[in-house]
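Asks: give me coordinates for this.
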Amino acid sequence: ILARDGFILVIVNVDSHTGKLLGDPEIISRGFVYLRDADHLVEQIKHTVNEVMLAGHQSLNGRRREKLQENLSRMLFNETRRRPMVFSIINER
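Replies: The predicted structure follows:
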């Protein structure tokens, strides 16, 4: 699957007390799309990250990473009709 659709890694830093994002997520793509040419897709990724992280601080009880990956996978397929492997790292500070 990596050879066909590549992967995307999203690294998110959040405040451990409030759940708020600390800056923009870092997005790494290999074999999927060249992010410098995909401004719309980058904005969609950031929007999806914001939605999940804001909703998930109280309600997901540790499932934020899985929920983030699920929502990103769905959004990426809807936007590109491709299914890259999606990984996420949530750093709480």
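
Asks: contacts, neighbours, all on C-alpha from now
Replies: Fine.

Asks: how many neighbours does the residue lying closest to residue 86 once chain neighbours are set aside have?
Replies: Nearest residue to residue 86, sequence neighbours excluded (CA to CA, 6 or more residues apart in numbering): residue 8, at 5.1 Å. Close neighbours of residue 8, defined as other CA atoms under 10 Å, add up to 21.

Asks: got the buried residues for the host helix or strand of residue 8?
Replies: Using DSSP states H and E, residue 8 maps to strand 7-14. Using 16 or more other CA atoms under 10 Å as the burial criterion, the residues of strand 7-14 that qualify are 7, 8, 9, 10, 12, 13, 14.

Asks: closest one of these to residue 68?
Replies: When the buried residues of strand 7-14 are ranked by distance to residue 68 (CA to CA), residue 10 comes first, at 9.3 Å.

Asks: now the strand or helix carrying residue 65 and strand 7-14, what's the angle there?
Replies: Taking DSSP H and E as the criterion, residue 65 maps to helix 64-80. Here helix 64-80 points in a direction 130 degrees away from that of strand 7-14 (axes from the mean of the first three to the mean of the last three CA atoms, to 10 degrees).

Asks: next, the second sequence, to be compared with the first:
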Amino acid sequence: MTAERIEITEASVPALPRGVKLRFDKQRDQWVLLAPERLFVLDNIALEIVKRCKGEANIDAIAEDLAASFSAPKDVVLKDVIALLQDLTDKRILTA
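Replies: Modelled structure (predicted):
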């Protein structure tokens, strides 16, 4: 039995599920997502997105905040945010 895919939209409110932690790995000298028996290394862009996934703001608000912080067009940022978060959700590293 397979779980149904969670579709990420602008209205989704992403959060890290229980058991998944955002941590700075001193050995690698970079930020990672730790999940049971898995580790995901985050680049700077992914880190900025994941840091905002606290189960409080929807993706539209996250994209707006990122666009303002980095002086980038919101539509471009939104597309990238949805793509990353959909990938993490498909891997069960994020809930929405």
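
Asks: report the TM-score for the pair.
Replies: For this chain pair, the superposition-based TM-score is 0.35 by TM-score structural alignment, normalised by the length of the first structure; 52 aligned residues with a CA RMSD of 3.6 Å.

Asks: so residue 87 of the second structure lies in a strand, does it not?
Replies: No - under DSSP: H, G, I helix; E, B strand; the rest coil, residue 87 of the second structure falls outside any strand and is assigned helix.

Asks: quick one on the thing from earlier: got a list of contacts for the helix holding residue 65 of the first structure?
Replies: With CA atoms under 8 Å, 6 or more residues apart in numbering as the test, helix 64-80 of the first structure has contacts from 41, 44-45, 48-49, 52-53, 56-57, 82-90.

Asks: how does it look with 7 Å?
Replies: The contact list for helix 64-80 of the first structure, computed with CA atoms under 7 Å, 6 or more residues apart in numbering, reads 45, 48, 49, 52, 53, 56, 83, 86, 87, 88, 90.

Asks: which residues in the second structure form helices?
Replies: Along the second structure, the segments classed as helices by DSSP state H run 44-50, 59-70, 74-90.

Asks: please convert the ones you listed to TSV, extending it with mean neighbour count and distance to residue 35 of the second structure.
Replies: TSV is the format used below for the helices of the second structure (neighbours: other CA atoms under 10 Å; distance: least, CA to CA, whole Å):
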stretch	mean neighbour count	distance to residue 35 of the second structure
helix 44-50	15	14
helix 59-70	18	22
helix 74-90	18	11
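
Asks: out of everything not next to it in sequence, what's closest to residue 89 of the first structure?
Replies: Among residues not flanking residue 89 of the first structure along the chain, residue 11 sits closest, at 4.8 Å (CA to CA, 6+ apart).

Asks: could you check how far that neighbour is from residue 49 of the first structure?
Replies: 10 Å (CA to CA, to the nearest Å).

Asks: please apply the same query to residue 64 of the first structure.
Replies: Per CA to CA, residue 64 of the first structure is found 10 Å from residue 49 of the first structure.

Asks: okay, buried residues for the helix or strand harbouring residue 53 of the first structure please.
Replies: Using DSSP H and E, residue 53 of the first structure sits within helix 39-59. For helix 39-59 of the first structure, a neighbour-count test (16+ other CA under 10 Å) marks 41, 44, 45, 46, 48, 49, 50, 52, 53, 56, 57 as buried.
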